[in-house]
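Participant: can't give you the sequence, but here's the structure:
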C-alpha cells in the first residue's frame, strides 16, 4: 500500500511538472490564413528615434532583429546567424528605409554555442538620436530577476494580420517569474539563462524578430534577447522567452570588452 501511494504521488508530481506546450523560434513560425501569427499584436507604431538601438538583420531568406550594445557590436540570437553574411539596417523606423546599412560577413559572427545568443561585429558606427546603443545591466544587477517589472520590445516582425510591417512596432510587456513560465514549458526549457514575459490581451513578440531587444522601462537596460514563443501560436496566451542578458554579462565582456 505504501509503495502504491508513493508511486501515485510521483505520478501526480510528474504530471504537474509536464510542459503544457512546446516552444518555437519566432522566425520559424508559419503564417497561414487559419492561424494568426503576429510578432507585435495590440502594440503601437514607434515614433522616429524611439528605439535607436534596434537594428534589422537581413539574412539570406529570413529577417531577425538585434541590439546595438557598442560602436562595433550588435547582440542577437544564435538561431539567426546562419548563412555567409548579413545586411544590418541602422536607424530604420521605416524598415526598408534605414539611415544606413552595413554588409557583414559571417566571420564576424560569434555564437555562444550553448545558449541561444550571439554577437555580430560591425564596422564602427557613430551615435546620434537615430542610431545609438542600449546599455547592458550592470554587474551590480546580475542577480536582479526583474520580476513584475515592465519592458518594451520593438521591431518589424509580422503583425496580427500576418503582414510584414514597414513601420516599426513596439509592445510593452511584463516580466514574470521563471517558476510561472516553467509551469507552461517545463524546467528543461526555462532555466537560469531564460527570462519570460506574460502574454495577455494578444500582446506578444513573434514571427520575424528573433534576436530583437527587450529593454526595461526602469533604466532602459537591455534585459532580454528574443528567443522563443509557444508552438501553439503567438496569440495562445502562453509566455514568451528571451535569453536573460544578466546571465551572459561575463561572456559579452570577454568577447567585446563591454561591461558596466
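Facilitator: All right, it came through fine. Nothing here was measured: the structure is a model prediction, and the numbers come from that model. Numbering: from 1, shown residues only.
Participant: C-alpha only now, for contacts and for neighbours.
Facilitator: OK.
Participant: Do a quick rundown of the helices in the stretch 51-200 of the chain.
Facilitator: 178-185 (DSSP state H, counting those that start in this stretch).
Participant: Structure two is appended below for comparative analysis:
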C-alpha cells in the first residue's frame, strides 16, 4: 500500500501526517448494512491502538473542530491513532490519520467511567463528509419500552471491509435489568436490541462508537457502545448514557458546538431503513458515579458502573483557542435509502 500525506493547517503551523495501514481488524457490527457514502456518518472516526495481543479497534465521534468523544478503554494505550474519512479498510487513499498520546486524553474524573475526550493538535476543516454531531439527548424517554429507532456505524470486517451501520431499538431498563441484574445501572446506561433483526448487533471492534437517535434528519448522540464485546451474543447491547455526562463534556471542551452535520433530505419518514443482510458468520472474537459497574468482555455481564460525582472542571482547563468555523451546507443530496419492510 502506498504512503499518502494529508496537510492540515493549524494556527501558525503545518502538520503532515502519513497515511497508515490498518491491517485486518476482527471487530464488527454483526449483520451490518454497508454505508454507501461517508455523508451518512461524517462524524465517525476509527481509533486504533497496539496491545500485547495485537491491534485494538474502536469507534469515536467528532463533536467539535478539536474534540473526539469515545470510550476510555479505547484510548488507554500510551499511543493510538485516529483515522478520519475511512470508509473502506482496503482503500485508505482518501483518508488520513493522526497519532496521539496520553497528553491528548481527558478521561472522566472518576477513572472508572468508560468515557473519554480526545483533543486534536489541529483544527478539523468540516465538509459534507467530515463534520461534528450533537450530543444533546435530554428529551428522550429512556424508560419507555421500545422508545425509539437508533443507529450506530462501525466496521464488519469478517463480512465486508466497507463501513457499515446497525439499526437498533432502545429497550426498557426493566428488560436490561432482567438480563444483567444489579450490574445494569439505568442512571448511567442504556440498552438496545436489533430493530428487526436480532442478529444485528455491535460487538468487538465497535467499542466507543456513538449510538445515534434522530437519524438521518436530526442526528444526535445519546450513548457510547460498551458491551458485550463478544460477537454472537444474544444479550442486549449496553451503552454509556451521555445524558449524565453532557455538563462534563461542555466544561471540558469549553462550550458546546452548535454546528452539526447537514440534514439529509429525501429519506423515508414512515419506518427506518431496512435491508436484508446476509446471515452473519459464526465468530468469536464504567461506567459512572452513583453506584457501581465495570465492564467485562464476558457475554454474561455488562460493564460495571458507579454514579458519577457532580461534574467538575478538569484540573487542566481546555485549550483557550476558539476558532470560528464555517458551518457545512444546510442540505446535501444523498442517494435515497431503501424503504424497509414492516
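Facilitator: In hand now; what should we look at? Not measured: the values here are computed from a predicted model.
Participant: From residue 111 of the first structure, how far off is the nearest residue to residue 146 of the first structure once chain neighbours are set aside?
Facilitator: Nearest residue to residue 146 of the first structure, sequence neighbours excluded (Cα to Cα, 6 or more residues apart in numbering): residue 175, at 6.5 Å. Note on residue 175 of the first structure: its distance to residue 111 of the first structure, by Cα to Cα, to the nearest Å, is 26 Å.
Participant: same check, this time on residue 54 of the first structure
Facilitator: On the measure of Cα to Cα, residue 54 of the first structure and residue 111 of the first structure end up 19 Å apart.
Participant: Could you do residue 92 of the first structure as well?
Facilitator: Taken as Cα to Cα, the span from residue 92 of the first structure to residue 111 of the first structure is 25 Å.
Participant: ok, back up a step: between residue 54 and residue 111 of the first structure, point out the one with more neighbours.
Facilitator: residue 54 (32 against 18; other Cα atoms under 10 Å).
Participant: which residue packs closest to the alignment partner in the second structure of that one, ignoring adjacent ones?
Facilitator: In the second structure, the residue matched to residue 54 of the first structure (TM-score structural alignment) is residue 44. Spatial nearest neighbour of residue 44 of the second structure, chain neighbours left out: residue 61 (4.9 Å); criterion: Cα to Cα, 6+ apart.
Participant: chain center to the helix or strand harbouring residue 251 of the first structure, what's the gap?
Facilitator: In the assignment (DSSP states H and E), residue 251 of the first structure maps to helix 249-256. Taking Cα atoms, centre = their mean, to the nearest Å, the mean C-alpha location of helix 249-256 of the first structure is offset from the chain mean by 18 Å.
Participant: mind listing what's buried in stretch 57-72 of the second structure?
Facilitator: Within stretch 57-72 of the second structure, the residues scored as buried using 16 or more other Cα atoms under 10 Å are 57-72.
Participant: which residues in the first structure does it align to?
Facilitator: Using TM-score structural alignment, stretch 57-72 of the second structure pairs with 63-78 in the first structure.
Participant: So for the first structure, the centremost residue is which one?
Facilitator: residue 226 (1.0 Å; Cα atoms, centre = their mean).
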